[in-house]
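1. Need coordinates for the below:
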Amino acid sequence: MDASTATPVRRLGRAAALALAAALAATACSSGGGSADNVTKSEPPRQGAIDINPKPVDQLKDGGEVKFPLYQWITQWNPYQVDGRYGDAVEIMRALEPNLFTTDESGTFKPVTDYLLEAKVTSTSPQVVTYKLNPKAKWSDGKPLGYLDFKADWEATGGKKDGYNIADSAGYELISGVEQGADPTEVKVTFSEPYADWQNLFRPLIPAAGIATADDFNKGWVEKIPITAGALKVGTADKTAQALTLVPDPNWWGAKPKADKITFRVMSQSATTQAFLNNEIDFAAAGTATAYGQLKDAKEAVIRTASPWDEVHISFGGGGALADQKVRQALGKALDRSALIKIANNGVPVEFKPLGNHIFMPNQTGYQDNSGEWAKFDLAAAKKALDEAGWKDAGSGQPRTKDGQSLTLHWVLNDATPQAQLDLATAAQAMWLAAGVKVELDKVPSNDFFTKYVNPGKFDVASWRNTDSFPLSSSLGNFRLPQGDNVFGNFSKLGTPEIDGLLKKAAGTIDPVEAAKLYNQADARIWELGHTVELYQRPTVVAARKGLANYGAFGLAGVDYAKVGWEK
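-> Now for the predicted structure:
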């Protein structure tokens, strides 16, 4: 999830996007002024596009530092805990913990052989997956990876343990048993129901020793990472300086990382442009008109683009006036999405097109536009829905009233939100007022945006990005009904048993064509529910410093920080 442009969670590494993680409100969406007329538009990147300056590691220098921006300080490092799904955090954790599978540019899973020699379905009734671990793989406490780690991760995230505040139980709740196979390097995972996206589980694998109790699970990874098993480890984590460094782990059994140090420094997205120009970082977002205009001709910059799983949306809460589905539907109909998208797209070199699906991106097989009447700009229909909901017209420019209350809502915004996103919010505010809905824009500190507002669902309106909500079954966490205080990734807290049933059935359907039909049926219901108004798929447009290899715009591919470095 990313809130930055809308606010960020940056890339969540395939799985977490719920996250994966975090944030649009301040990052995702938009541009900051400038004219689109003087920018050459290109066709959107195609499926499978990747633009990372790929180089064999023997063509890279040994050593050196690579400097990246980080959009918020990471407090919770457990990627399975409800507050640990911020996209940057999950991506970094996959460099520090066993990432059993990565994805290539087409989104196809590939085993990471440093951890996993082989994994396959060895039985279909019931479904059994057998994992063959690399015998060299060990945790930083010296223990080998084994079935007890898989078992602990399953038990902690399966939703059946009291006190474990999990982010998402999708897939794990379908596991019925974890046991050792023929020897300590073999793990057998048995499912109670078929689960198509099993390769997305245990990514990353978390050590059993780190989550033995609910306190360990919820608090043991706050401001620290107690055990690692990666090519890199944390060098320094300076909260005061808001800087994190990763350095090679001398106990790593695989190929030595190329860089001596990878540094992440917290800064607002708007600050990354000047930081790049000042040589303070080697990578910066260039997806706004202002940033692109300043970076495209910079001496040391190379613009890279790709088409990831990255969506920009506006979410509605489920409290107060918004508890009424008709009111939420009216808000969707009152928005002119094409006008909002033009604000976001102004001056950016890749065209933003309307997104008609919550689950599929336009470049994924199975995509169809299910938005129907719910995202069609129709002010008269919006007003009619509000009339039917009992909200009386109070005249032009005035909020409607009902039972002595005015129809006034609050849009929570990250205070680091770029100007273009503010322009988008202001435009939406005017559209809603035309229908008789007053929406006030409330800025909150960027470090509080998710933890104090979005995650606990304390908003009427909010905007962020869900990034890398992939594979498809991970969408369940974003739209499933909450269980008690656990909202999973559904911060709006809106859902229905029908949507849950369709998403769960789709996740257990091995035939991708049949699964796509079920996902699209669920998506149509999500639109009708008035849960979220999708705006557009956000292309990756970034600036990388010349000579930086194996990093840039990844599309659907995973990151390997051990291969990131500088050309000779």
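
2. Please make it C-alpha for all contacts and neighbour counts, starting now.
-> Fine.

3. and stretch 179-186, how far apart are its ends?
-> This stretch, stretch 179-186, spans 9 Å end to end (CA to CA, to the nearest Å).

4. And stretch 475-488, by the same measure?
-> 11 Å.

5. quick one: buried residues of it?
-> Within stretch 475-488, the residues scored as buried using 16 or more other CA atoms under 10 Å are 475-482, 486-488.

6. quick one: secondary structure of the residue nearest to Ala285 when sequence neighbours are not counted?
-> Closest residue to Ala285 apart from its sequence neighbours, by CA to CA, 6 or more residues apart in numbering: Val542 at 4.5 Å. The local conformation at Val542, judged by DSSP: H, G, I helix; E, B strand; the rest coil, is strand.

7. Now show me the structure for the sequence below, then we'll compare the two:
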Amino acid sequence: MSEFVIRKSLEPAYTQLALNGSEGPLADERVRRAVARALDRKELARIVLRPLGLPAEPVGSHLALAGQAAYADNSGALGEQDAAEARALLADAGWVPGGPVTEQKKTEKAAGSKGRKGDSAEDGRPGAGGTYVLGDDDKPAGVGRAPAQDPKDHARKQEQQAGTRPGAFTDEQAARNLDGRQYAGRGGLPGAYAPKGTAAPAGAAAGVLAKDGKPLTLRFVVPSGAGSESLRLVADRIAQMLRRIGVRTDVTKVSDESYFKDHIASGQYDLALYSWPASAFPATDARPIYAKPVPAADGSLSIEQNYTRVGTDQVDQLFDQALSTLNEDEERSLVRKADARIWAAAGSIPLYQRPQLAAARIGLANTGAFGFQTPVYEDMGFLKKGAKPSASPSKSR
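-> Purely as a prediction, here's the structure:
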């Protein structure tokens, strides 16, 4: 590579986190906003751009990029990263940490459900049937799991290992005796035990969030191709950020060929990363990307290019007004207002401009990574012997 130089720029396109608002937890705007408020967009931009020596600034607009006349940072309509606010939004939507998770019935499990029956409610024991027990069944596919045991044998084994005296209280018996009077003289402390399924109090450390007996888990699809390492790295970091507020993610790698067609376009995802190019005419080109989906004549949902399925009447009206005006300043103002409403709806979260890298032979001028600049082909060529190339390819002669 000694004969080549890497020319770097920011591509006129940005990578976003898409949130599918058509179904599931993300159909609730409060949950989408919570996910967005949990993200440190500056950190995500640094992960991709700083190693390349490029400015690591997050994108502040869906409809224009820095340097374009219509650009304005409207991310304030959503708010900055705030984990406490994110947890509050989830709690307002009914997702609480430590909440009980209802297990699937045996018939559902036999039909192929991933749910498992934890504490059976059929034996009538207090606290049974309503608690999600984290353990072997939470391991990923392919990881070894302990064989099933008879509950009685398992209890006797625990007593033998712990040296429990005959007649001593088990945790379940302790749960029945909340005032602790039966522990007098047995070495137990009153109030030291709580019934199974007791929810964590407000302010407790983030754990599994649950609502209506279901855990809050989001499907995160990422491409598996060799050129998508940065996307997978960003996805892993996003998963870590969401874990801090109690949101679990199921990251699934899919082939590049099926990534967009079989998952993004068909709506088979909750979270996904993909890019949109910048446009010189955002009022025209961006409208189908953010238009509110409407029912089609055949009963299906017409989404145009809005793969997040999130839209509002107000955004559509602002785009329509921007298209109808002949005043450029008014058009830009309307586009910026539409962008602010798109941020507030939290269907897509712009993260960073894509890096643009090009290898060029040393001495070849005016070619490489152009960014927003338009290539001038008649100016491209080899430098005269002994001439030094300019730092900017566009200024070399």
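
8. picking up where we left off before, could you export the buried residues of stretch 475-488 of structure 1 as a markdown table, including distance to Asn363 of structure 1 and secondary structure?
-> Listed next are the buried residues of stretch 475-488 of structure 1 as a markdown table, based on distance: CA to CA, whole Å; DSSP: H, G, I helix; E, B strand; the rest coil:
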| residue | distance to Asn363 of structure 1 | secondary structure |
| --- | --- | --- |
| Ser475 | 17 | helix |
| Leu476 | 20 | helix |
| Gly477 | 22 | helix |
| Asn478 | 20 | helix |
| Phe479 | 22 | helix |
| Arg480 | 25 | coil |
| Leu481 | 28 | coil |
| Pro482 | 30 | coil |
| Asn486 | 32 | strand |
| Val487 | 29 | coil |
| Phe488 | 27 | coil |
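
9. From those residues, pick the one nearest Lys504 of structure 1.
-> Lys504 of structure 1 has its nearest neighbour among the buried residues of stretch 475-488 of structure 1 in Leu476, at 7.2 Å by CA to CA.

10. Looking at structure 2, name the residue matched to the closest one.
-> Superposed on structure 2 with TM-score structural alignment, Leu476 of structure 1 falls opposite Arg287.

11. And for its match, nearest residue in space, chain neighbours not counted?
-> Leaving aside its sequence neighbours, Arg287 of structure 2 sits nearest to Phe319 (CA to CA, 6+ apart; 6.4 Å).

12. Quick check: which element contains the one you found?
-> Using DSSP states H and E, Phe319 of structure 2 sits within helix 313-324.

13. which part of structure 1 lines up with that helix?
-> Mapping helix 313-324 of structure 2 onto structure 1 (TM-score structural alignment) gives residues 497-508.

14. on that earlier part again, the residue nearest to Ala285 of structure 1 is in contact with Phe276, isn't it?
-> No: using CA atoms under 8 Å, Val542 of structure 1 is not in contact with Phe276; the gap is 11.1 Å.

15. Can you check which residues contact both of the two?
-> Contact with both Val542 of structure 1 and Phe276 is made by residues 283-284, according to CA atoms under 8 Å, 6 or more residues apart in numbering.

16. related to what we said a few turns ago, what's the residue nearest to Ala285 of structure 1 aligned with over in structure 2?
-> Residue pairing (TM-score structural alignment): Val542 of structure 1 is matched to Ala358 of structure 2.

17. What is the burial count for that match?
-> Here the number of neighbours of Ala358 of structure 2 (other CA atoms under 10 Å) works out to 14.

18. Next: Thr374 of structure 2.
-> Neighbourhood size, Thr374 of structure 2 [other CA under 10 Å]: 8.

19. if I've got this straight, it is in a helix?
-> No: assigned with three-state DSSP, Thr374 of structure 2 falls outside any helix and is coil.

20. Pull up the gap between it and Arg361 of structure 2, please.
-> Going from Thr374 of structure 2 to Arg361 of structure 2 by CA to CA gives 20 Å.

21. Mean distance of the lengthiest helix in structure 2 to its aligned residues in structure 1, please.
-> Longest helix in structure 2, counting residues (DSSP state H): helix 328-345. Compared with structure 1 after the fit, helix 328-345 of structure 2 shows a mean deviation of 0.7 Å (mean CA distance after the TM-score superposition for structure 1).

22. and Gly508 of structure 1, how many residues sit next to it?
-> Gly508 of structure 1: 18 surrounding residues under other CA under 10 Å.

23. separation between it and Phe488 of structure 1?
-> Distance from Gly508 of structure 1 to Phe488 of structure 1, by CA to CA: 19 Å.

24. swap in Arg337 of structure 1?
-> From Arg337 of structure 1 over to Phe488 of structure 1 the distance is 28 Å, taken as CA to CA.
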